[in-house]
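# Structure, please.
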Amino acid sequence: MDFAFDETQEDLRQAVRGFLADAASESETRRAMQTATGYDGAVWRRMGAELGLQGLAVPEEYGGAGAGPVEVGLVMEEMGRALLCAPFLSSSVLATTALVRGDDEGARAELLPGLVSGDRVATLALTEDSARWDREGVALTARPAGDGWLLDGHKTFVLDGAAADTIITVAQAPEGIGLFLVEAGADGLTRTALPTLDPTRRQARLEYREVAARRLRTAGDGWDLVAVVLRHGVAALAAEQVGVASRALDMAVEYAKVRHQFGRAIGSFQAVKHLLADVLLEVESARAAAYAALLALQEDEDVPAATSLAKAFCSEACLKATESNIQVHGGIGFTWEHPAHLYFKRAKTSQLLFGDPDRHRELLAQAIGV
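Below you'll find the model as predicted:
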């Protein structure tokens, strides 16, 4: 695998970083996380109109750029550095992948242009009270009703579930797992925002009581598509974790240079040097793991092993980097006014999203036949 980024990819990184320096500054992030939806709709639409970020992985015939997982990962990494409040993971990765990799041309033609422009937000609803990310965790039922389907049950921990316009719901149909399109205003659907540790990424609980839905056509078993979507989500999240960890390390290094104790910068103390050197090693190793997973997706090689390895390693590296950032900052790192706690909270919730490191080490062992 070639880990070098080409000129176009580096240009994309710099364009996104420049945009987020203004649109996702610390003050803007704190403002956005207090809004009803958890993000700034104007910034979200600008991301589509000015940079085309929501359409990166969408084929050109639907208004997208036709780029691959690596480009999506570059964008996610920069969003992690900025701690952007936006439904990019839920809408532009999970939901978009379900539509693009599914077998429903009508749904693609109907929904993808709106997702690309930023005028529509979608999400994937999979987990329930068991908090499982596998087939056995799906208990919500779907039954035929005329030309459509009716859904009964619940979903929880749904990313941006209270703000999404379209919810791609994973349900147990009579013949197996299926994916169903539900509109936000559907009768019988109740959406409740959940109190979460991380205020920069919203989650919701959804209750379905005979909710009308359309089935998303898939080639074969619906769970096969869900598994593909989850692998794309895992790899994209790993890249975001690299961005979070990288920014936390930068913050710690910058502070260690200017904070003086006993007449010298604390960064000159051996204990601080060793701590930051260890974090640097973790961050760079996590970056290699994340982009190996993204390349595996792009080249369709050893995908289950690469994505689970990335999720397990990047989750722990990100948490270590954000914890160390707080440690280097000392007392001020524990205050609400300092952003260190926001990065730590994103790291902790991301560690659990799509399954914790232990779960992904188990999946990795299964993938390589151990």
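# drop to CA atoms for contacts and neighbour counts, all remaining ones
OK.
# mind listing what the spatially most central residue of the chain touches?
Centroid check for the chain by Cα atoms, centre = their mean gives residue 89 as the closest residue, at 3.7 Å. In this structure, residue 89 makes contact with 233, 236, 237, judged by Cα atoms under 8 Å, 6 or more residues apart in numbering.
# swap in residue 70?
Contacts of residue 70 by Cα under 8 Å, 6+ apart are 291, 294, 295, 298.
# Return the members of the residues you listed classed as buried.
Buried members of these, counted by 16 or more other Cα atoms under 10 Å: 291, 294, 295.
# Here is the second sequence; please produce its structure so I can put it next to the first one:
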Amino acid sequence: MSPQPDLLHSEEEEALRAAVRDLLTDRCDPAGVIARTESATAHDVSLWKALSDSMGLAGLLIPEELGGQGASHRETAVVLEELGRAVAPVPYLTSAVVATEALLSCRADELLTELASATVIAVLAVGLHVAPGGDFGRVRVENGALHGELTGIADAAVADVLLVPADDGGLYAVGAAEVTVTPQVSLDLTRPVARVTLDGVSGRRLGDAEPAVRRALRAGAGLLASEQLGLADRLLTDTVRHLKERRQFNRQVGGFQALKHRLARLWLEVAGLRAAARNAADALATGADTDVAVAVAQAYAAQVAVHAAEEALQLHGGLGMTWEHPVHLYLKRAKADSIAYGAAGTHRQALAELVDLRAP
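Sure thing, here's the model as predicted:
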């Protein structure tokens, strides 16, 4: 019988949350994030350095003997929840989680050591939309060189190393300087995607692509729910604060019963997402019913995050429609996250198969 998941955070996890939130409060204000989306450098490299180098968060999932923190997915989920609250434009999910999991599967100790020391950013060259267990693009291997094109690769523009799956079944490490990275139009400007073109480049084979990609995408999908939780919880908090301060007809807008009902419904949805996200993180950490927990979290998370963003936009009134107000950042991130690592329908179908509730 599987042990009951622990959905409460420990004192150490709460201390980690406080430290990350303090850093983001100082270094990742909404006005700064909006300004970055208008510039040619969407990623905040200085913030990434502070998170990965100063706080050692890039190596949370990497064993201590390789220079990492040797922590679990629970601590990583705490970090992602706070990054979601700030819509932080850093490659944490793609490098410190997804690429790291692929490298752990391949036992690529040298690269893991570089990731832990924050000297390298790695990105798995699989489209952001691909679900765990789904079909992913592969490049051709011809005469020992890699040829092909991969699209929808999140954070490729800031990567130092790309982990590229090939048609010979291998996963190859390729230097970003050897490939052509072409930006693609993305709704979420805080997590840009790109097309990666390989034209006869060399790569170092790390291991088998299939199990590495499957493990990486499962961890990405499960911990993405924590990012979506942070986003939704921040939007709910900010919307409640705004409705307490905003007055209309000489009374608080939040005092109108219709708005109270909408906020109450949203609070229940966020509470449900909190349970699902923490359960997924705990399952990834313990290995208990992991596939089911990840599928449950992602089957539910997208609709809650998008609904929270839509309600925040509407309940902020005309203010919420302005570019200067950050709610549009959250709406775009929520919509982009809703198809990242598989849409909700894909995860529902996977869940039905896992618990043997297939459609007739």
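# thinking again about what came up before, mind putting the buried ones among the contacts of residue 70 of the first structure into TSV with distance to residue 156 of the first structure?
TSV is the format used below for these (distance: Cα to Cα, whole Å):
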residue	distance to residue 156 of the first structure
291	29
294	27
295	31
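# Which of these sits closest to residue 99 of the first structure?
The closest of those to residue 99 of the first structure turns out to be residue 294 (Cα to Cα; 19.0 Å).
# Translate the closest one into the numbering of the second structure.
Aligned by TM-score structural alignment, residue 294 of the first structure pairs with residue 281 of the second structure.
# Give the equivalent position in the second structure for residue 165 of the first structure.
By TM-score structural alignment, residue 165 of the first structure lines up with residue 160.
# same deal with residue 325 of the first structure?
Using TM-score structural alignment, residue 325 of the first structure pairs with residue 312 in the second structure.
# Double-check that match against residue 239; I have them as touching.
Yes. Using Cα atoms under 8 Å, residue 312 of the second structure makes contact with residue 239 at a distance of 5.7 Å.
# who has more neighbours, those two?
residue 312 (26 against 23; other Cα atoms under 10 Å).
# is it true that residue 136 of the second structure lies in a helix?
No. Inclusion of residue 136 of the second structure in a helix is not indicated when DSSP: H, G, I helix; E, B strand; the rest coil is applied; the result is coil.
# Now do it against residue 22 of the second structure, distance only.
38 Å (Cα to Cα, to the nearest Å).
# and these two? which has more neighbours close in?
residue 136 (18 against 13).
# re earlier: among the contacts of residue 70 of the first structure, which are located in helices?
The members of these that map onto helices under DSSP state H are 291, 294, 295, 298.
# sorry, back to before: overlap between the contacts of residue 70 of the first structure and the second structure?
Mapping the contacts of residue 70 of the first structure onto the second structure (both residues aligned by TM-score structural alignment, their matches' Cα atoms under 8 Å) leaves 291, 294, 295, 298 still in contact.
# residues contacting the third one?
Translated: residue 295 of the first structure. 1, 69, 70.
# Can you find the partner of the second one in the second structure?
In this case it means residue 69 of the first structure. In the second structure, residue 69 of the first structure lands on residue 73 (TM-score structural alignment).
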